[in-house]
Each structure stands twice: as structure tokens, then as C-alpha cells.
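# Quick one, what's the 3D model for this:
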Amino acid sequence: MSRDLRIRRKTIGYCAICAVGMVTDPEVFRLATAENVEAHLSQLQPGTWQALQFQRVLWTPGFAVARTIVVGVERFLTDVGNSLGNHWYRAPLELLDQLIVAQQMTLKARLWTHQELVARLRNHANEEADRFANGVF
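Next up, the predicted model:
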């Protein structure tokens, strides 16, 4: 994502739901919210010798929505015995997807994939440039 789009993303207030997993075992993941996704993976990597990668990155309209979804998913995974401690879980990624969608539907909130968010931000920037070109601020 370009620097301009990162700044626009932060200004508007989008927040990500991130599932970071181990390359060797994709069903083990850490669930968290992140406003700065670019720094999130590098912050987690020193805590393990295993190579990490993003398993899921979904964007929400703000931190409160992202945190509410993550807390609901974590509560369910802990209740069914899938918690490994310290926000790490073992579960099929399909289950994670279903839990996130269930929480989203409960909140009636929007979620965007990373590609959808980039397209949204580019569209927003283009609309803003068109308004500026037409003399409408």
C-alpha cells in the first residue's frame, strides 16, 4: 500500500482484524486488532522462532468494531477449548472466518478485505481529486 493510502487509511480510522499464523502450522494463529498492519507482523516475530505470516486481514470501520469482533471470536474459541494462551488459538481457518462473519452480522458492521480497502481508498482519493479539480472543496 502506498504511503498516501496508508495516511488516508489512518486518517479515516480503519482498523484491521489480523490473524497471524505460523507458516508450518496455519491452524495456529494469534488474533489481534491493528491500525498499523505494516508494523504488526514485525512486532510479533521476535516472540517466536517460527516464521509468521498473515492468515487473515479484514478491515473494519474503526477500532471499536474490530475490538468487539476480536473479543467475541476469542471468547468463543476459549469456551470451546481452542485457546493456547496469550491470544494464540488452534482452529481451522474456516471456523475463524465463520466466527468473524457471525460477529460482524451481530454488529451489522461492514468488513473489507485488504484488496477491497485499497480499492476503496483509491476511489476516495480519486473522488477527492475530482472535487478539487471542479473547484468544490
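
# C-alpha only now, for contacts and for neighbours.
OK.

# and the lengthiest helix in the chain, which residues are buried?
Ranked by residue count, the top helix of the chain under DSSP state H comes out as helix 114-133. Across helix 114-133, burial judged by 16 or more other C-alpha atoms under 10 Å covers 117-118, 121.

# which other helices and strands contact that helix?
With contacts taken as 3 or more C-alpha pairs under 8 Å, 6 or more residues apart in numbering; DSSP states H and E, helix 114-133 sits against helix 3-12, strand 52-60.

# Please identify the most buried of those.
Mean neighbours per residue, mean count of other C-alpha atoms under 10 Å, is largest over the helices and strands packed on helix 114-133 for strand 52-60, with a mean of 20.

# Downstream of that strand, the next helix or strand is which one?
helix 63-79 (DSSP states H and E).

# let's see this one next to it:
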Amino acid sequence: MDEQATPVSPATPFEWIGGETRVRALVDRFYDLMDIEPGYHELRLAHGTTLDDARQKLFWYLCGWLGGPSYYEDRFGHPRLKMRHMPFKIGILERDQWLACMDQAMGEIAVPEDLRARLRDAFFKTADWMRNTPR
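Purely as a prediction, here's the structure:
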């Protein structure tokens, strides 16, 4: 009997993306792009003088959100994303810059296209829900 190995699908997006190393690469590229690309200027301004704290928190958050370790919740409890972002103006411009920056980062670190499409959709839903100003 000739048995062919059936490819095993990753159980979570965290596994699919490649675990902590790849989540770190994504987050680092996202913030590096935010810091250097003029098209993300307004988004960068909302982050203050240093990106270190935001970089670490997004890494912790995405690990758990993607189905990996719950680093963020272990440290801070429930993310309460909308509440934690209320001090910052988040309108269509900021939403769209965040999404474009994240999509560019996903492309540059070679997130598989089918996963990238799923994440793009999920990120849009969350980013649009985070808006706290109409424009």
C-alpha cells in the first residue's frame, strides 16, 4: 500500500506565519517602515518620540491574537484595544496608514499570500472598529 503524506495545515495563524521569530520580523518591519516612509507620517506622529514600547506591545499582542503565547494578556490583562487607543486620534487616514504599513510589512517579510489576505481582512475589521473620529 502506497501511502502519501498529506500536508498538515498549521493549527493557528501563529504557526502559519512561522512563530515568534516571524511575528517579531513583521512587527519590526512595520515600525521601521512607519519610521522611514513619508506616507505613514501621521501614523508615526501618533506614536511619540520612540517606538520601543509600541513595538514590544504589538509583538506581545500579535503573538496571542494569532493564536500563540498570550504574552500581552499575561502582562496587562484583556487588551481593551478601543479604550487603550482613545487618547489617540484614529480616523480614516490613520486607519488607512496603519493598514497600508502593515500590508507593506507583510509583503516585505514574505507572509504567504493566502495568510496575508486573511490577516488583511482581519486587520481592516479591527482598525475600522478602532476609529474614534469620523475623518
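
# For the two chains, what TM-score is obtained?
For this chain pair, the superposition-based TM-score is 0.27 by TM-score structural alignment, normalised by the length of structure 2; 71 aligned residues with a C-alpha RMSD of 5.1 Å.

# what's the distance between the longest helix of structure 1 and the middle of its chain?
20 Å (C-alpha atoms, centre = their mean, to the nearest Å).

# What is the burial count for the closest residue to Ala34 of structure 1 other than its chain neighbours?
Excluding the flanking residues, the one nearest Ala34 of structure 1 by C-alpha to C-alpha, 6 or more residues apart in numbering is Ala16, at 5.2 Å. Number of residues near Ala16 of structure 1 (other C-alpha atoms under 10 Å) recorded here: 26.

# What strand or helix carries Ala16 of structure 1?
Per DSSP H and E: strand 15-22 holds Ala16 of structure 1.

# Can you name every helix or strand that that strand contacts?
Counting by 3+ C-alpha pairs under 8 Å, 6+ apart, strand 15-22 of structure 1 packs on strand 28-34, strand 52-60, helix 63-79.

# so that strand versus helix 114-133, what angle?
Relative orientation of strand 15-22 of structure 1 versus helix 114-133 (axes from the mean of the first three to the mean of the last three C-alpha atoms, to 10 degrees): 150 degrees.

# relative to strand 28-34, how tilted is strand 15-22 of structure 1?
160 degrees.

# Report the inter-axis angle for strand 15-22 of structure 1 versus helix 3-12.
Using the same axes, to 10 degrees: strand 15-22 of structure 1 against helix 3-12 is 120 degrees.

# how far does strand 15-22 of structure 1 sit from the chain's center?
Using C-alpha atoms, centre = their mean, the offset of strand 15-22 of structure 1 from its chain centre is 6 Å.

# tell me the angle that strand makes with strand 52-60.
160 degrees.
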